[in-house]
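In: give me a model of this one.
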Amino acid sequence: MPSFLRRTLTRLAPLVALALAAPPVAAAPRVTTFALENGMQGVVIEDHRAPVVTHMVWYRVGAADEPRGKSGIAHFLEHLMFKGTDKIPDAAFSRIIAANGGQDNAFTSYDYTAYFQRLAADRLELAMEMEADRMRNLRLSEEQVRTERDVVLEERSQRTDSDPFALFSEQRGAALYLNHPYGIPVIGWRHEVAALTRDDALAFYRTWYAPDNAILVVAGDVDPAEVERLARKHYGPLAPSHPPERARPQEPRQLAARRIEYADARVRQPYVVRSYLAPARRQDQARAAALAVLAEILGGGPAARLQQALTIGSDLAVGVGAWYEADRRDPGAFTLYAAPRPGRSLAEVEAAMDRVIADFLASDGPSDEELARVKAGARADLIYAQDSQQAMAQMYGAGLAAGLTLEQIRSWPDAIAAVDAEDVMEAARALFDKRRSVTGWLTGAEDAAAPVGAAPPEDAPAARPLVESGAAQ
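Out: Alright, predicted model coming up:
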């Protein structure tokens, strides 16, 4: 998605002036909701520009809801959901969607698991019928489970175990969370994934995969009344499972700053990353909006303070950035990073990063120009998000599945627009406490054998919009 990271300093002044003088953005898509008697929630987002539809089912369960010692089971079950039912043969789900000119996929995050199909609007009932079928009628053999477990282990080998940036990210996450399951990787620890069984998968499935734990999101060229009729026909007869409350272990008071260092011969470009525990948006939207603005002021583009102090205004770093995980169900992370130039040390760029934070806390806060820049970028992100059918579906699905209300989702742009300098400073003072932080150094070895080149942290988004278009992981 285009981002205000792409704007240059020379374009900043006219862009801000235009944003401040411009009329309100185009009216948001029409969003309607309904609820089925079995507890399923429905959201319809109308988009009549093309005869296509995005059909999504979001389950309010993710990696952070797994039984202790069963890490990776949420992601493993996502794979197994494509194995078939009495009606749909093994592995035929995606082939049927493709034969009807559509695309489908699924993804697992800490707070939700989602399945989607994008296809012609007149094929909506097909997608709904198939998705409703596998919501309660999945069939698994021991052989299917063994085979797919090997697939997941190979996925971990390729995406995590062979990637120093991913391994470093895992270690930082485990250090940031003393007690909360956010410290466990979504894909799971290898030794626990290797021990997952058919019984584990079916127990998780039967507990969480049911209409009263699901959100249906349909976006596209549809009539809301017809969507509700089809939902009642296909999802309405399914029995609820009455899942348990999502009672997760929470963080104790964090009393000590933590530091880690990970060295890997494949790393050519070292970097330092600092993550602070930060409140979730669902708990305090106004504070979350202020933190989102703070992240952009510090690390969002060439005019940001880290850029000016460490890259544009000096020869310390080749890359810097900041981002905030606003949309997790429980407290997430506010993260900054810096990658030193050749000849500069990690200690030097970390000290410079700390000076930027200290100078900001000692200042009067962001200038009017900085606030205007960030809000202009947020305005642009909103326009682009509304132009994407799937982005809008993800915005509502991910938000609701992570515990946001419809009003919080709708009013996020207004929350960003309402942030003032004092809001940002209050958020910064509460955030920047090193006792609630982890600082990590990723370094190479002198005999680097397979350099992977300069890269930002594995979990650093290239462009993190303040008006979220949804998150898929």
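In: use CA for all of it now, contacts and neighbours both
Out: OK.
In: now the top helix by length along the chain: buried residues?
Out: In the chain, taking DSSP state H as the definition, the longest helix is helix 368-386. Neighbour-count burial for helix 368-386 flags 370-382, 384-386 (criterion: 16 or more other Cα atoms under 10 Å).
In: another one to check against the first:
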Amino acid sequence: MNCSRALRPLTLLTCAFVSSSGFAAKTAANQNTQIALKLPPGATMTAVGKAIEGTPDVYRFKLANGMKVLILPDNRNPLATLRIKLDAGSNREKPGTTGLAHFFEHMMFRKTQVTPEGYYDRILAGVGGRGNAGTSTDYVVYESSFPGPALDKLLTVESQRFKFLDLQDPYFTTEKGAVISERRLRYENDPLQRGQEILRKAAYRGTPYEWLTIGAKKDVELMSIEEARSFYRDFYTPDNAQLFLGGPFNVETALQKINDTFGDWQGKIKNNTSRRAERPEQEVAGKEFVCSENIFEEQHSIVFPSNDNSYRSSILAQVLMQILNDNPDGTIQRRMTKQKLATAFAVYKTTWQKNSQPYVAWFKLNKQQSFEAARDYFYKELQAALSRPMTQELKSVLLKQQEVEESDVAQKMTSLVEFYEWNEFFYGDFRVSGQTKKIIEDLTTKEFQTWGRNAFSPKKAFRTGVTAPGKAMPCSEFEKTASLPK
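Out: All right, here's what the predicted structure looks like:
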């Protein structure tokens, strides 16, 4: 799941024009100096700015092939961070070919058409760096950290993976086998995960969110090389990618190096059907998708569908959680634990790119605890939180909490890059967190109450849960029954 994050706003810088000579001029709002950048042919500078005071500006460009590039010049330490994120998560898949997005998280570390097997890992290890990858419903991201002087080597080897991946046996079959083994270990042999997969299929039926990121068992087992090549061709394209580089670099020089290595990457993303994240509200409102497995701790969620994917709504969800936690007896999770109502609890807004973003109340219970009791306590505390006046004193507390989070992120360049990257990918502007302070300062009691009572209306919510045996139908039966909620 992707849970929203935010920081308070600070100085934003203005981005000027790109001239026909290939130079971009940028004037800082709080400076009298002007900086000219020479850009590669066809490239444009689309934004420059910051959202955290005392940190370097971020520069955003678009290469001639459509690839988005963001650079954060940070000289506080000699290490660099490179993150390449593609809108190629599991919601790009279709029934029958699920699991392809996650498969590439494995395959991208094998050989390319121009480099031998294991070359990427050897280059990265040789310069003292490290790399990783991750897949979600919305994206796949490839990340690496390395000493700044190794930038040329890393850009070269990274670009080769995206332009020339060699999708053939024996490597395809080897990595497919690795995914099958991973799925068996993490999902098929885990009762909780097995149950949640069944419930997800029921609750999100008819949408690309009904299957796990790792893919359906049968689809993974039957995955073909041609299907993988098609996915790579359709979605591993420059206009579907954003590259974020942070480290001790000159912006102009770094941009030129990126263009030299990625500028000849060709391809256009394949247009596909709309990726509707949720079933129509009337299909799921009031439904309970609950089954039992042989587990020690239960997990339950109350899902509140929402069509509001604005940044403001994610901030209001954070404000609500902060108010729920602002209590002399401790956070709401601590209070629920102390009263033996739950072992863990959270409220958050799911972040799905360009899609509906439901609010979720999540509970973890032991076998002796009652979901109904935990649910009733949450609704009671929710009403109390929404009834609290939005006073200046409360706003000061909320803003102070944002400043603390901001300070934590700003201290580490890798965290700063990931934070800005998140904003850019999900909200289309790395500076969007600059709205946070104003959102909180302008928030009225009535606006907060209206939002909260609509967002968390029990009438439109549905429940998912995996319980201990005896509390609900076994998940294996739930999956087969004709009475499966429709």
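In: if we can go back for a sec, in terms of secondary structure, what does the longest helix of structure 1 contact?
Out: Under the contact criterion of 3 or more Cα pairs under 8 Å, 6 or more residues apart in numbering; DSSP states H and E, helix 368-386 of structure 1 touches helix 9-21, helix 285-299, helix 389-401, helix 406-418.
In: could you dump these to CSV with distance to E228 of structure 1?
Out: Shown next, in CSV, are those (distance: least, Cα to Cα, whole Å):
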stretch, distance to E228 of structure 1
helix 9-21, 38
helix 285-299, 30
helix 389-401, 16
helix 406-418, 18
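In: take the ones you listed and write them to a markdown table, including mean neighbour count and distance to A263 of structure 1.
Out: Below are those laid out as a markdown table (neighbours: other Cα atoms under 10 Å; distance: least, Cα to Cα, whole Å):
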| stretch | mean neighbour count | distance to A263 of structure 1 |
| --- | --- | --- |
| helix 9-21 | 13 | 36 |
| helix 285-299 | 25 | 26 |
| helix 389-401 | 25 | 35 |
| helix 406-418 | 16 | 39 |
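In: closest one to V217 of structure 1 among the ones you listed?
Out: Nearest of those to V217 of structure 1, taken as Cα to Cα: helix 389-401 at 6.2 Å.
In: in structure 2, what range does the closest one match?
Out: Aligning helix 389-401 of structure 1 against structure 2 (TM-score structural alignment) gives residues 413-425.
In: ok, stretch 72-82 of structure 1 next?
Out: Taking TM-score structural alignment, stretch 72-82 of structure 1 hits residues 99-109 over in structure 2.
In: if we can go back for a sec, tell me the one of the buried residues of helix 368-386 of structure 1 nearest T113 of structure 1?
Out: A385 (21.4 Å).
In: where's the closest one relative to V25 of structure 1, distance?
Out: To V25 of structure 1, A385 of structure 1 is 12 Å away according to Cα to Cα, to the nearest Å.
In: do the same with A278 of structure 1
Out: Distance from A278 of structure 1 to V25 of structure 1, counting by Cα to Cα: 30 Å.
In: give me the more crowded residue out of these two.
Out: Neighbour totals were compared for A278 of structure 1 and V25, and A278 leads with 24 against 11 (other Cα atoms under 10 Å).
In: contacting residues for the aligned partner of the more buried one in structure 2?
Out: When structure 2 is aligned by TM-score structural alignment, the residue opposite A278 of structure 1 is S306. S306 of structure 2 makes contacts with 356-359, 455, as judged by Cα atoms under 8 Å, 6 or more residues apart in numbering.
In: fine by me, thanks again.
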